[in-house]
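Student: fold the following.
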Amino acid sequence: MDVLVTGGTGRLGQRLVEPLQAAGHAVRQMSRRGTGPGGVRGDLATGRDLAMALAGAEAVVHAASDPRGDPWQVDVAGTRRLVEAVDRDRLRHLVYVSIVGVDRIPYGYYRAKFAAEQVLLASGLPVTLLRVTQFHDFVDFLLESARRGPVLPVPMGWRVQPVDVGEVAAHVADVVGRPPAGGVVEFAGPEELSAADLARAWAAVRAPGAHVVATPLPGKLGAAFRDGAALPSGGERGRRTYAEHLHA
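Tutor: Here you go, the predicted structure:
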């Protein structure tokens, strides 16, 4: 199929080209600037060039997001613009990359992702909402950001199941070729870990001597992570563990 990837320059978007092409698809990567081989311009925040970018697309992998900016403008309103611009007569599958727990974790960005899911479910398009867990390298980023000299504070009791971004990319390519699910499916890493376990493993490899301190985090957000809201309830699993990622 002719596949358009939104968020083509993002952490996942960059990794999607190879497995999609290996599956026999023609791939175009959409971003605001449209840079690089196979790059096309399209701006979800304004709608500029969207119709042109989507022209001819038989499948769309919607991986664009703006967690550090205004997700309601890009993730929600941008998804509405995408729905309006897509060629309904030609589109066979739209795969939206979401996050496990968006329906259960009281966090603004997650609420926006969940709202975007509802836009797609109401669109009448052939969709699959693929919720994945946190990427291994994103966990690295969070832990590095949290470290304060020799001290690495982490939320006490938080439970997560991180996944390798390369395995997510391969799974997305597989899902694209399947019939649309019409709802939510999940994909996660192979093992459940506490935030403290992740931090100790990371510190042993990346910051020897750092002291991990598990700290209680009150409120609804902390309670949700402690209660397992970020853990998958079903779906397929990757194989690469966080420890394997650290030692690669």
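Student: every contact and neighbour count from this point should use C-alpha atoms.
Tutor: Fine.
Student: what about the helices in this protein?
Tutor: With DSSP state H, the ranges of helices along the chain come out as 13-22, 50-54, 71, 78-85, 108-121, 136-146, 165-176, 195-206, 220-226, 242-247.
Student: these into a markdown table, with extra columns for distance to W158 and mean neighbour count?
Tutor: Listed next are these as a markdown table, based on distance: least, C-alpha to C-alpha, whole Å; neighbours: other C-alpha atoms under 10 Å:
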| stretch | distance to W158 | mean neighbour count |
| --- | --- | --- |
| helix 13-22 | 28 | 18 |
| helix 50-54 | 39 | 20 |
| helix 71 | 24 | 22 |
| helix 78-85 | 31 | 20 |
| helix 108-121 | 17 | 20 |
| helix 136-146 | 13 | 16 |
| helix 165-176 | 21 | 20 |
| helix 195-206 | 5 | 19 |
| helix 220-226 | 5 | 17 |
| helix 242-247 | 16 | 14 |
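Student: next, format these as CSV and append distance to G34.
Tutor: Below are those laid out as CSV (distance: least, C-alpha to C-alpha, whole Å):
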stretch, distance to G34
helix 13-22, 13
helix 50-54, 10
helix 71, 20
helix 78-85, 16
helix 108-121, 23
helix 136-146, 24
helix 165-176, 20
helix 195-206, 35
helix 220-226, 37
helix 242-247, 31
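Student: closest one to Y96 among those helices?
Tutor: With C-alpha to C-alpha as the criterion, Y96 lies closest to helix 108-121 of the helices of the chain, at 7.7 Å.
Student: who's in contact with that closest one?
Tutor: The contact list for helix 108-121, computed with C-alpha atoms under 8 Å, 6 or more residues apart in numbering, reads 67, 71-72, 75-77, 79-80, 83, 96, 98-99, 101-103, 105, 127, 129, 182-183.
Student: the structure of the following sequence is requested for comparison with the preceding one:
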Amino acid sequence: MRVLVTGAGGRLGRVVLPRLRDEGWAVRATSRRARTGASEEWVVVDLATGEGLTEAVAGVDAVLHLASSPNRGRRTHAVDVLGTRRLVVAAGQVGVRHLVYVSIVGVDRVPIPYYRHKLAAEQVVAAGPVPWTVLRATQFPEFLDDMLRGASRLGPVLGDPAVLAQPVDPAEVADRLVRRLAAGPLHGIEEYGGPEVLRFDAAVRAWNAARRSRRPLLPVRIPGKTGRALRSGGLVTEATPTGARTWADHLADTYGGTGAR
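Tutor: Sure thing, here's the model as predicted:
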């Protein structure tokens, strides 16, 4: 069985490729730039233009669609929505039997532009000719870590203390994707989150402890519908099963220990 993996060079792609190989899949991986690999076939594809798509889908049984271009305005629409449509059409023309699309928990509840694009892409997948599955995952701990670094550039950590998050390890999402791929089309949406729901202020305290930092949290309430959605749990899910690796585990591995366990 051969699977095409879009966005294979990204954070999630890098961990999903070896798991697919371990499960016996022959992997064809896409990138916007030429790459080589000993264990997978790399092809150049640009979803924003469709370049390379026809050749990429030829002879594959399934597609794992990870590619995305977050928060880049027109390019996000070109890649995430129009590019997904191009991929779905091309896959349908060659008889691909299963397309798994990776999305984000909260795209239907949190009104930010990037999430609107992801939701539109989900709808493209569901309306297309290829049997499908959508897996919505919660935030990766690396994303939360990067966000906290950005929010503390001026000294204090700026943020809405009541926002809720549910970090999930990319490796666990990769494992879930491989299982979903093997299970066949769901013709529906599955959500997958981390083992715990954290308030932003609790995540900051643990982050500070792990980094041995005393940066204070400067509360900044996110206004409007977006703020209400984030504080009311728009980014979290009650779906089970969940991942097992916690925010404290990520902090310990990244910074060498934390008293927040």
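Student: ok so, going back, so which of the helices of the first structure gets nearest F187 of the first structure?
Tutor: helix 165-176 (7.5 Å).
Student: tell me how far that closest one lies from the chain's centre.
Tutor: 11 Å (C-alpha atoms, centre = their mean, to the nearest Å).
Student: what's it packed up against?
Tutor: helix 13-22, strand 93-99 (3 or more C-alpha pairs under 8 Å, 6 or more residues apart in numbering; DSSP states H and E).
Student: for L44 of the first structure, find the nearest of these.
Tutor: strand 93-99 (14.1 Å).
Student: corresponding residues in the second structure for the closest one?
Tutor: Strand 93-99 of the first structure corresponds to residues 98-104 in the second structure, going by TM-score structural alignment.
Student: the matching stretch vs the first structure, average offset?
Tutor: Taken over the aligned residues, the distance from stretch 98-104 of the second structure to the first structure averages 0.5 Å (mean C-alpha distance after the TM-score superposition for the first structure).
Student: centre of the chain to that stretch, how far?
Tutor: Centre-to-centre, stretch 98-104 of the second structure and its host chain are 10 Å apart (C-alpha atoms, centre = their mean).
Student: which non-adjacent residue is nearest the corresponding residue of the first structure for D61 of the second structure?
Tutor: When the first structure is aligned by TM-score structural alignment, D61 of the second structure is paired with E58. Nearest-residue entry for E58 of the first structure: L91, 4.3 Å, with adjacent residues in sequence omitted and distances by C-alpha to C-alpha, 6 or more residues apart in numbering.
Student: same question for R240 of the first structure.
Tutor: Per C-alpha to C-alpha, 6+ apart, closest to R240 of the first structure is D164, 6.3 Å.
Student: the one you found and D75 of the first structure, how far apart?
Tutor: 23 Å (C-alpha to C-alpha, to the nearest Å).
Student: just to revisit the earlier point, mind checking what the residue nearest to R240 of the first structure lines up with in the second structure?
Tutor: Using TM-score structural alignment, D164 of the first structure lines up with D169 in the second structure.
Student: its match touches F140, doesn't it?
Tutor: Yes: D169 of the second structure is within contact range of F140, at 5.7 Å (criterion: C-alpha atoms under 8 Å).
Student: residue most distant from the centroid, the first structure?
Tutor: Going by C-alpha atoms, centre = their mean, the residue of the first structure most distant from its centre is G209, 31.8 Å out.
Student: list the contacts of it.
Tutor: By C-alpha under 8 Å, 6+ apart, the neighbours of G209 of the first structure are 150, 203.
Student: counterpart of it in the second structure?
Tutor: Match for G209 of the first structure (TM-score structural alignment): R214.
Student: same question for D137 of the first structure.
Tutor: So, by TM-score structural alignment, D137 of the first structure is matched to E142.
Student: kindly check the end-to-end length of stretch 22-39 of the first structure for me.
Tutor: Start and end residues of stretch 22-39 of the first structure are separated by 18 Å (C-alpha to C-alpha).
Student: now that stretch: buried residues?
Tutor: Within stretch 22-39 of the first structure, the residues that count as buried by 16 or more other C-alpha atoms under 10 Å are 25-32, 34, 39.
Student: switch those residues over to a markdown table; also include distance to L16 of the first structure.
Tutor: Output for those, formatted as a markdown table (distance: C-alpha to C-alpha, whole Å):
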| residue | distance to L16 of the first structure |
| --- | --- |
| H25 | 11 |
| A26 | 12 |
| V27 | 9 |
| R28 | 10 |
| Q29 | 9 |
| M30 | 12 |
| S31 | 14 |
| R32 | 18 |
| G34 | 16 |
| G39 | 13 |
